[in-house]
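Visitor: curious how this folds, go ahead:
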Amino acid sequence: MDINVTELIKGAIAATAKRFGDEKIVTAEDMIPHMRTVHGDAYYPQKYIENVQYAASEDARMDIYFPDEQTGTCPVFVEVHGGAWYFGQKSSIEFKPFLYGLKKGYVCVSLGYTLAPKATYPQPVIEIKQAIDYLKKHAAEYNIDPARIVLWGGSAGAHLAALATYSTDTGYLDEQHTLDSSVKMLVLWYGCHNYYLGKQLDSWVYQNFFAEKDLRKVAQQIVLSNPGCHVTKDAPFTLLQHGLNDMVVPYEQSVYLYDIIKTIAGEERCVLDLVEQCDHADRKLFAEENVAKMFEIIESKLEK
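Guide: Below is the predicted model:
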């Protein structure tokens, strides 16, 4: 099947913009990494550092946003954007609602990572590990608390965030434990975690991510890419949210991961919130009411 990637990206971006009601804010060009060098949108704060390179790849960069008032070290909210592992960018429209965290005293970070097919599995996962490790090693420089890092991911970003974090203890992709990618808390929205569970994304998405047309040849990699395979009793507290009407990634994906965490780490280490009349990347999830609820849960867990 021939795929017009440009048109596919434009279609996905248009759908996302429509869902958020911001058709005039985001264009296809906005979502291409590094095309936007100046934030002209009023919702971005003035106190930020752009394009901080945290790993060797040119695309491994982060934007760091600081609250207006800082008293002591700040907790950190880190976003890993979605996009089927092959499109999307940091500081996009998806990130906008999470700047709510600035009002709560959080430093908010949006991660960019190398996308497929330029980078294939497992490089994006390793880059997320490197990003968390970078923030910890530069905690004093950015006045952040390395013990209070919250990692959020949506869709493919949820998969990357979960795998990068849960595998910290198992040593997967970092056998020498040279990277500290542990976090205090994970927030996973509508994540695609288990390739073999229920309705799958189109095969070409995985072929693109794993750089292999015949997915049977990378079956072992696919199994190991499942975050559920790496959950230990020391897994961080995890909040999962998923729409019951998700037509892209079935909500059973989040139920599956929740059941694993509950069984291995304990029921007190996870919360599953299934949202009625809610589709994939639904604006209902990104509404301030839900984001505020998410931060309430985060704050209750960070203090423990």
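
Visitor: only C-alpha atoms for contact and neighbour calcs from this point on.
Guide: Noted.

Visitor: distance check, Gly11 against Lys293.
Guide: As judged by CA to CA, to the nearest Å, Gly11 and Lys293 stand 31 Å apart.

Visitor: same thing with Lys199?
Guide: From Lys199 to Lys293 the distance is 30 Å (CA to CA).

Visitor: now do the helices in the stretch 101-250 of the chain.
Guide: The residue ranges that make up the helices of the stretch 101-250 of the chain, judged by DSSP state H, counting those that start in this stretch, are 123-137, 139-142, 156-170, 203-210, 219-224.

Visitor: so how far is the last one off the chain centroid?
Guide: Put plainly, it is helix 219-224. Chain-centre distance of helix 219-224: 21 Å, with CA atoms, centre = their mean, to the nearest Å.

Visitor: another one to check against the first:
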Amino acid sequence: MPYVLLALGILFVLLAANAHAPRRHAALLVPSFFAGWLTIELAPHLLVAEIVALALTAAYGGLDGWAGWTGLALGILGAAGTAATIVAARRTVVSLRESGAPLDLDPEGAPRYPLAHLFLPPLCLIPRRGVRVDRNIVFRQEGRLRLKLDVYRPAESASDTSGTSGKDLRPGLMQIHGGAWVIGDKREQGLPLLNHMAVQGWVCFNVNYRLSPRATWPEHLIDLKHFVAWYREQAEEYGADPDFLCVTGGSAGGHLTAMVALTANVPEFQPGFEDVDTSVQGAVPFYGVYDFVEAGPWPVPMGATPLLQRMVLKLPFEENREAYAKASPVTYVREDAPPFFVIHGSRDSLLPVEEARRFVRRLRETSKAPVIYAEMKGGQHAFDVFPSYRTARVVEGVERYLTGLHRQYRQGTAPEVPGEVTASLEEPTVG
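Guide: Reported below is the predicted structural model:
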């Protein structure tokens, strides 16, 4: 039993160390990410499990020898590291405030994220009270191709939308799942955000798209443009305003979110429906990749990775740099870009945080619309999949930001946020 306690102590220290300094070596990248992701975003649950495991092992003879005492010391050190990640997560509100996110937009009466979901994360899979979910609605069908979406909307507005006037139509939100363009599904991601937005009166669409290697870029983006065209025609059936749509998504979904927002009405990406308006009124990409051509924080350009060359674009990078540039959101940054709220974790081990920083720099240099950047101190990649404390606060911040955009749209005023968000990334706007 002493050696069991020693093994537990070593494990807990390694988990804490990896959470605070993720490994980016190629051989350790994936296991380091998963270990850090679970440790950071489920830190309170892990801390309880560590304390219980140490206590039980010690009580059943774990301290009978030097190995047990060493394991206990290491275990306490590891638990302290886990506690430190909880403290970092509690700084999320500070990070959001320093970014300029309007957290106090509706301070009175705004529903908070349910505490029950923080204690029991699987509850986020169940629609929240007051939310109706319509699943597997086909939005694109061509031959054997059938692309589906799920709709999250307020339950009280779902029963009858036949007499809805334009003034009563609700804002729409499009959610794009991640998964490196090759895996993922609408049932797996964005659920904490979509449930909260629906409670707050939004009509949300969790959208699927074709995945590689069966799909070749830009078919992923074209599918999402088809959704925007479908939304223009069908939004009112679900009580949504066809003229107001924002877009969000994480990881590959963050890349696609930025592409949807920045390539409005580009004919190449909407073949056969070039005349449809595919513009959106706001974008919230989470931990995305925005430049396939310039290496920046990468050892090599993202486009030079086997994933993109063999499975997504299916073109050699060096001979086809222009094609990779055309797949990069940074290429389409322009003066009339919609408002952006870019979110990234400071300890993201899959997509380094510098990727977001340089994209925000380009947006702020060029776009006339407001650009908010929130860097989540201690946050890993895909942090919002779990309904953690960090997720709850970010979800609330995103809702208030998007609700502000919608209010300004209804009032006919240009989007604006507090002036401090125009500060450079070297200033304290990075939380």
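
Visitor: and the TM-score, once the two are fitted together?
Guide: Overlay of the two chains. TM-score (TM-score structural alignment, normalised by the length of structure 1): 0.81; 280 aligned residues with a CA RMSD of 3.1 Å.

Visitor: returning to what we had before: in TSV: the helices of the stretch 101-250 of structure 1, plus distance to Gly101 of structure 1 and mean neighbour count.
Guide: Shown next, in TSV, are the helices of the stretch 101-250 of structure 1 (distance: least, CA to CA, whole Å; neighbours: other CA atoms under 10 Å):
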stretch	distance to Gly101 of structure 1	mean neighbour count
helix 123-137	17	22
helix 139-142	16	13
helix 156-170	19	25
helix 203-210	32	18
helix 219-224	33	14
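
Visitor: could you redo these as TSV and give each row distance to Leu285 of structure 1?
Guide: Converted to TSV, the helices of the stretch 101-250 of structure 1 look like this (distance: least, CA to CA, whole Å):
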stretch	distance to Leu285 of structure 1
helix 123-137	23
helix 139-142	29
helix 156-170	14
helix 203-210	24
helix 219-224	29
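
Visitor: and these: which comes nearest Ile93 of structure 1?
Guide: Checking the helices of the stretch 101-250 of structure 1 against Ile93 of structure 1 by CA to CA gives helix 156-170 as the closest, at 14.6 Å.

Visitor: how far off centre is the closest one?
Guide: Counting by CA atoms, centre = their mean, helix 156-170 of structure 1 comes out at 9 Å from the chain centroid.

Visitor: ditto for stretch 170-180 of structure 2
Guide: 9 Å.

Visitor: now which residue in structure 2 aligns to Tyr100 of structure 1?
Guide: In structure 2, Tyr100 of structure 1 lines up with His196, judged by TM-score structural alignment.

Visitor: got the contact list for that match?
Guide: Counting by CA atoms under 8 Å, 6 or more residues apart in numbering, His196 of structure 2 makes contact with Tyr113, Arg128, Val395, Glu396, Glu399.

Visitor: which of those residues does structure 1 keep?
Guide: Contacts conserved in structure 1 for the contacts of His196 of structure 2, counting by both residues aligned by TM-score structural alignment, their matches' CA atoms under 8 Å: Val395, Glu396.

Visitor: give me the subset of the contacts of His196 of structure 2 lying in helices.
Guide: Val395, Glu396, Glu399 (DSSP state H).

Visitor: map the first one onto structure 1.
Guide: What that stands for is Val395 of structure 2. Taking TM-score structural alignment, the alignment pairs Val395 of structure 2 with Val291 from structure 1.

Visitor: I figured that match hits Lys96, correct?
Guide: No. With contacts counted by CA atoms under 8 Å, Val291 of structure 1 stays clear of Lys96, the gap being 10.9 Å.

Visitor: who has more neighbours, those two?
Guide: More neighbours surround Val291 than the other of Val291 of structure 1 and Lys96, with 18 against 13 (other CA atoms under 10 Å).

Visitor: sec struct for the residue lying closest to Ala292 of structure 1 once chain neighbours are set aside, please.
Guide: The shortest distance from Ala292 of structure 1 to any residue other than its chain neighbours is 7.6 Å, reached at Tyr100 (CA to CA, 6 or more residues apart in numbering). Recorded secondary structure, Tyr100 of structure 1: helix (DSSP: H, G, I helix; E, B strand; the rest coil).

Visitor: ok, which stretches of the stretch 1-150 of structure 2 are strands?
Guide: 131-142, 145-154 (DSSP state E, counting those that start in this stretch).

Visitor: okay, these in CSV with distance to Gln200 of structure 2 and mean neighbour count next?
Guide: Below are the strands of the stretch 1-150 of structure 2 laid out as CSV (distance: least, CA to CA, whole Å; neighbours: other CA under 10 Å):
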stretch, distance to Gln200 of structure 2, mean neighbour count
strand 131-142, 10, 16
strand 145-154, 8, 21
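
Visitor: pipe these into CSV and attach distance to Ser388 of structure 2 per row.
Guide: Listed next are the strands of the stretch 1-150 of structure 2 as CSV, based on distance: least, CA to CA, whole Å:
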stretch, distance to Ser388 of structure 2
strand 131-142, 20
strand 145-154, 21
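
Visitor: Arg129 of structure 2: neighbour count?
Guide: For Arg129 of structure 2, the neighbour count with other CA under 10 Å is 10.

Visitor: how about the lengthiest strand in structure 1: buried residues?
Guide: Longest strand in structure 1, counting residues (DSSP state E): strand 144-154. If you call a residue buried by 16 or more other CA atoms under 10 Å, then strand 144-154 of structure 1 has these buried ones: Ile144, Asp145, Pro146, Ala147, Arg148, Ile149, Val150, Leu151, Trp152, Gly153, Gly154.

Visitor: map the second one across to structure 2 for me.
Guide: Put plainly, it is Asp145 of structure 1. Per TM-score structural alignment, Asp145 of structure 1 is aligned with Asp241.

Visitor: contacting residues around that match?
Guide: Gly166, Leu169, Arg170, Pro171, Gly172, Ala235.
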